[in-house]
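In: the following comprises the amino acid sequence and a computationally predicted model.
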Amino acid sequence: MTDVIYVSKETLEQMKVELQHLKGVERPAASRAIAEAREKGDLKENAEYDAAKEAQGLLEAKIKKMESDLALARILDATDIDTSKVSILTKVTVSNMATKKTVTYQIVSEKEADLKSGKISVTSPIGQGLLGKTIGEIAEVKAPAGIIKFKVEAISA
C-alpha cells in the first residue's frame, strides 16, 4: 500500500497527537496490565494475561498503522487549490437531477471525512464521481441504489 494520504495541516497535527498518546499513555498501561496479570500465577490458565497480551497486540497494530499513515501523509494547502474543477479540498455545490435537491460538500481525504459536517471522502462513490468535473457538468455516480446524476453548480476553495 503506497497510496499517498492527503490531509490538512490540522488533521496531520491530530494524527501526531493521537500517536503520541498511544505511545506515551496507552502502551505503558498495556505493559502494566500484562505485568499485573503475570503476577497472578500460572500463565497457561490465566485469562487476564491472555486478554492483556491480546490488547497489547491490537494496540501495537494501531500504532504501526498510525506511523504508516503519518509516513504517507502529505499536507494540502487550501490556498493552492485549483477551483476550476472539482479536486481534493474544494467545496462543491451539486444538484441532484432527480430530486432537484442542492447540497454542498467538501472533498477531503478518508481521514477527514465526516458526512454530518459536509465532508465526503475523495474515495467515496460521490467523491470519485465528482472529481475533475467543472461547473455545469453532470456527474454520474454509481451508488448502491443505482446511478445518481449530479449537476455541478459551484466550486470554491
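Out: Structure's in. What do you need?
In: okay, CA-based contacts and neighbour counts for the rest of this
Out: Fine.
In: run through who's touching stretch 129-138.
Out: Surrounding stretch 129-138, the residues in contact under the criterion Cα atoms under 8 Å, 6 or more residues apart in numbering are 84-88, 122, 139-142, 149-155.
In: this is the other structure I want to compare:
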Amino acid sequence: MMSEKETILTAEGLKKLEQELEHLKSVKRKEVAERIKLAISYGDISENSEYDDAKNEQAFIEGRIITLEKMLRNARVIQNDEVDTEIVGIGSRVILKDLEFDDVVEYTIVGSAESNPSENRISNESPVGQALLGKRKGDVVDVNVPAGVIQYEILDIQR
C-alpha cells in the first residue's frame, strides 16, 4: 500500500479545511441532491443538461470530500511555538529584500494544501519556498524562476 503524503498545516489552515469539509457535507451535498431530483422531475434525462451539470457537480463535491478527508487524516499541524525564528521552515514569516529591485516582500511559508499566493502564503514546495527552507537571517538566496534568477536577502524570520 502506498503511504499517503503528510499534509503539513498551520492551525489556521487546519480550521479552513475542516470548515470546507463541513460545508460540503452539510450544505453542498443537500443542494446538489435537490438539483438532481429537480432535474429528474423534468423528465427525459438523456438530453437534460441540468441533470448532467448536477451529476458533474456531485462528482466534484464527492471527490473534494475524499481529498479533504485524506488531507485531514494525514494532517500534521505546525504549532506556533514550533516555528523557529532562526531558520526558515513551514510556518515562518520571512521578510525578504529583492536585491535587484530593492523591494521588500513578506511571505509566510505553508504546506501546499494552504498556499495562497495572493495572500503571500507560499508553499514549501514552490521555487521561493524551497530556496528559503533551512536558510538564516542575513543569507542571500538565489531563486530560479522562469524569467531567470531572483536574489533575495533574508532580512528577518518571524513566527
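Out: Perfect, I can see it now. For clarity, every value in this text was computed on a predicted model and none was experimentally measured.
In: out of all of them, which helix in the first structure is the longest?
Out: Of all segments of type helix in the first structure, defined using DSSP state H, the longest is helix 47-72.
In: map Ile154 of the second structure across to the first structure for me.
Out: In the first structure, Ile154 of the second structure lines up with Val152, judged by TM-score structural alignment.
In: what about the helix or strand that that match is a member of, how far off from the second structure?
Out: Per DSSP states H and E: Val152 of the first structure is located in strand 146-156. Per the superposition on the second structure, strand 146-156 of the first structure and its aligned residues are separated by 1.4 Å on average (mean Cα distance after the TM-score superposition for the first structure).
In: still on that earlier bit, OK, contacts around the match of Ile154 of the second structure?
Out: 92-95, 133-139.
In: and it, how far from Ser124 of the first structure?
Out: In this structure, Val152 of the first structure and Ser124 of the first structure are separated by 17 Å, where distance is defined by Cα to Cα, to the nearest Å.
In: for the residue nearest the centre of the first structure, helix, strand, or coil?
Out: By Cα atoms, centre = their mean, the mean C-alpha position of the first structure lies nearest to Lys111, the distance being 1.7 Å. Classification of Lys111 of the first structure using DSSP: H, G, I helix; E, B strand; the rest coil returns coil.
In: aligned to it, what sits in the second structure?
Out: Following TM-score structural alignment, the counterpart assigned to Lys111 of the first structure within the second structure is Ala113.
In: what's near enough to touch the equivalent of Ser84 of the first structure over in the second structure?
Out: Using TM-score structural alignment to pair residues, one finds that Ser84 of the first structure aligns to Glu86 in the second structure. The neighbours of Glu86 of the second structure, taking Cα under 8 Å, 6+ apart as the test, are 136-137, 157.
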